[in-house]
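>>> Pasted the sequence and its predicted model underneath.
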Amino acid sequence: MAAEQTSKTIEAYPMNGGDGVHSYANNSSYQGRVNNAAKRLITEAVVEILDIENLASSNTLRIADLGCSVGPNTFFAVQNIIEAVQFKYQCQGLDSQLPEFQVLFNDHTSNDFNTLFSSLPLDRKYYAAGVPGSFYSRLFPNASLHFVFSSFSIHWLSKVPKPVVDKSSSAWNKGRIHYPNSNDEVVKAYQAQYTEDMECFLHARAKEVVCGGLVALIIPGRPNGMHHPQSPTTVVLESCLMDMARKGIISEEKVDSFNLPLYLMSPQELEAAVDRNGYFSMERIITELGIITELGTVPETQRQKISSSLRAVFEGVIMAHFGYEILDELFDSFGKKFEVEFMRKTRLGSPSIFFALLKRKATN
């Protein structure tokens, strides 16, 4: 049967591909450290919660990484999952029943899958396949996945909320590129888009994950009860774009119509979405996995690293709106201004990173 279709409009801005100076592969060390910090949680989830008795009827265990980008973080993550499964089988004396592993790497169709697959570990103990498409729609056959992993991905919305770029709307986000420090209508528009997207995400996974299967998520978000924090990076990026508008390099109207499709959910919001969906139980939620406060001073080499890391993530969405010509000047300006703004230690909050583990209930 053909995959379930959706009419949902989706915007795709993958991370920078290749292996160049501004590539995601060379500028995602922070994400890698957070994934490594979650390794123990993944192992515990598999050993204590994954029900391998439900997997006995299948000789293949399928793992999906949603929003895999180009590596190397995705390879470390799936290897952690596989080693945890192997350990569980060994502890239960089931070495002879160890399944084969298939890893399904998912990202948008415009993701650099060539770089991803050319850098696959030579000693991998799994069969690899790419699955292009948005994780806000169906990607896999019914009840085909045993473990789903996604890291630093579901804070990306499927699209910018329409009201924030509509001049006739009370949620028009003039002069800003994100919702923190905007009016309540802008925040509500982002919240509504998040709610819709999470409904789609969980509905799709409920169809694809076997009963007893697990979904592990590493999510940049905000603590329960905290007002939506301003990220130092987005505040400085917004300031740099407005500087370029004042210089006439880009139009102010162009800045007014640009917004980042990001939403920092709270653990409480995620739990509410899971409850509304009804097909998953929230097994664990760890709210102190990591905080983006790793900078104390900003020497020039660190400043360049920060600028390249931001460019690796945001170049696609910025280039699609403003064109390629402004990128070098924009991110050079960002690096210089970030140092001043960070050292000033203004009111800016920092997104927190939390870990959530969901288990597919034993129901159709």
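Yes, it's here.
>>> only C-alpha atoms for contact and neighbour calcs from this point on.
Noted.
>>> which other residues reach stretch 24-43?
15-20, 69-73, 77, 80-81, 84, 151-152, 216, 218, 289-290, 305, 308-309, 312-313, 355 (C-alpha atoms under 8 Å, 6 or more residues apart in numbering).
>>> Use this one as the comparison:
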Amino acid sequence: MQNLRTYTNRLKDTEMAAKDISKLSGEAHPMTGGDGPNSYANNSTYQKEVAVAAKELVDRAIVEKLDVKFLLSSSTTFQFADLGCSIGPNTFLSVENILQAVKFKYHSQGWRCSDQILEFQVFFSDHTSNDFNMLFKSLPKNRQYYAAGVPGSFYGRLFPKASIHIFHASYAIHWLSRVPKEVADRNSPAWNKGRIHYLNSTDEVKRAFEAQYAEDVECFLQARAEEIVRGGLMVFIIPGIPHGIPHSDALANVTYQLLESCLMDMVRKGIVSEEKVDSFNIPMYYMSPQELEGSIEQNGCFSIEMMEILALPNGTVSNALVSASHIRAAMEGLLKQQFGDEVLDELFDLYHKKFEEQHSSTIEAGKAINFLVVLKRN
């Protein structure tokens, strides 16, 4: 009887865990797949430059904060997960950089590092609609790790308890799990009619996005707190805004207002419907470092080991062609779902032209930061 009760309790725990994994699937908006001219693989140099700018700080954080003797005391397999990995090549660069830093730390403590002693398992994770075929076709031939794909939203559980040593995410967690429901509700004070984002919208819309961010980041931190080993690290590169400035002064606001004006031009031409523009919102939230710090402290499962502002890449932001191609690679799936595939070429041709017409001072006047956050599981 005791064995039966034990089995029943374990079965209930398994069912509850399965519910936890599936309850926050989130909206899926993968980057443009494949290796074509509009793909994320060929239009993500800005994100790559930010990762390169963060490398020295990430190396330092791992060398100073990671206790490999403690983490590997009961295992010789080091498990690493990249969240929001997309299709490469940036994920491979980040993986290689971090694993090299782990090996350096391992060596520096006098441990012998070889295939027989220390092995690496890397989990590449993104939404189920991500182009995993392209990702795995592009895997480096000379990689020194075992690779696996883990599909699903990082706003829910993805891994077994206490199984991951380092989590990494770059340009990922500013994506919300969904657009706040009230923003698309005609009867709500937060209805975002005529706009596609919160940055230059009403206070009600901004509060709706802030509330969605607060809910999402708590779900994210709680899920990772269960999955990471004690003493494990989380390394995030996040696009955000400086503390204390209005959201409307954010550089991203220039981008989204420009995209919004292009869509409204297409409404006037009868190419897209006004109703579709009214119901379209970009599910992103640009947090300040201090805002994220408050969320981490409220969660209580992690200590902040490092929080640093990164240098912005030179020239990329103000280059019209690069900006248009990067925005398209990130937004194409989202826009295609709402407006159809047939309008994309015209939309981004128009965006490119309008961007060129903007004075560079207008573009560069927007406030933007990228910041690195390193957390340690308490």
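Received it, and whenever you're ready, just let me know what you need. Just so it is clear, the model here is predicted, and its values are computed rather than measured.
>>> picking that back up, just the buried ones from the contacts of stretch 24-43 of the first structure, in ChimeraX syntax?
Those of those that count as buried under 16 or more other C-alpha atoms under 10 Å are selected in ChimeraX with:
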select :15,16,17,18,69,70,71,72,73,77,80,81,84,151,152,216,218,289,290,305,308,309,312,313,355
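>>> So which of the contacts of stretch 24-43 of the first structure are in helices?
73, 77, 80, 81, 84, 305, 308, 309, 312, 313 (DSSP state H).
>>> any chance of those in JSON lines, plus distance to residue 276 of the first structure?
Formatted as JSON lines, those follow (distance: C-alpha to C-alpha, whole Å):
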{"residue": "73", "distance to residue 276 of the first structure": "31"}
{"residue": "77", "distance to residue 276 of the first structure": "29"}
{"residue": "80", "distance to residue 276 of the first structure": "31"}
{"residue": "81", "distance to residue 276 of the first structure": "28"}
{"residue": "84", "distance to residue 276 of the first structure": "30"}
{"residue": "305", "distance to residue 276 of the first structure": "41"}
{"residue": "308", "distance to residue 276 of the first structure": "39"}
{"residue": "309", "distance to residue 276 of the first structure": "36"}
{"residue": "312", "distance to residue 276 of the first structure": "35"}
{"residue": "313", "distance to residue 276 of the first structure": "31"}
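>>> ok, of the residues you listed, which one's closest to residue 256 of the first structure?
Nearest to residue 256 of the first structure out of those is residue 313 (C-alpha to C-alpha; 20.9 Å).
>>> Per the alignment, the closest one pairs with which residue of the second structure?
Counting by TM-score structural alignment, residue 313 of the first structure corresponds to residue 330 in the second structure.
>>> mind checking how far the closest residue to that match other than its chain neighbours is from residue 335 of the second structure?
Excluding the flanking residues, the one nearest residue 330 of the second structure by C-alpha to C-alpha, 6 or more residues apart in numbering is residue 31, at 4.9 Å. From residue 31 of the second structure over to residue 335 of the second structure the distance is 11 Å, taken as C-alpha to C-alpha, to the nearest Å.
>>> same check, this time on residue 181 of the second structure
Counting by C-alpha to C-alpha - residue 181 of the second structure and residue 335 of the second structure are separated by 18 Å.
>>> likewise residue 100 of the second structure?
Where residue 335 of the second structure is concerned, residue 100 of the second structure sits at a distance of 38 Å (C-alpha to C-alpha).
>>> In terms of neighbours, single out the busier of the two.
residue 335 (19 against 13; other C-alpha atoms under 10 Å).
>>> residues in the second structure aligned with stretch 23-43 of the first structure?
Going by TM-score structural alignment: stretch 23-43 of the first structure matches residues 39-59.
>>> Equivalent analysis for stretch 103-112 of the first structure, please.
With TM-score structural alignment as the criterion, stretch 103-112 of the first structure aligns to 122-131.
>>> which outside residues touch stretch 290-298 of the second structure?
With C-alpha under 8 Å, 6+ apart, stretch 290-298 of the second structure has contacts from 214, 217, 218, 221, 243, 302, 303, 304.
>>> corresponding residue for the last one in the first structure?
This means residue 304 of the second structure. Checking TM-score structural alignment: residue 304 of the second structure goes with residue 282.
>>> Its match should be in a strand, yeah?
Yes. Counting by DSSP: H, G, I helix; E, B strand; the rest coil, residue 282 of the first structure is found in a strand.
>>> I'd assumed residue 355 was in contact with it.
No. Under the criterion of C-alpha atoms under 8 Å, residue 282 of the first structure makes no contact with residue 355, lying 11.1 Å away.
>>> Kindly provide the distance from residue 10 of the first structure to residue 202 of the first structure.
Counting by C-alpha to C-alpha, the gap from residue 10 of the first structure to residue 202 of the first structure is 16 Å.
>>> okay, these two: which has more neighbours?
residue 202 (22 against 16).
>>> Next, work out how far apart the more buried one and residue 40 of the first structure are.
Counting by C-alpha to C-alpha, the gap from residue 202 of the first structure to residue 40 of the first structure is 25 Å.
>>> With residue 342 of the first structure instead?
Residue 342 of the first structure is 32 Å from residue 40 of the first structure, by C-alpha to C-alpha.
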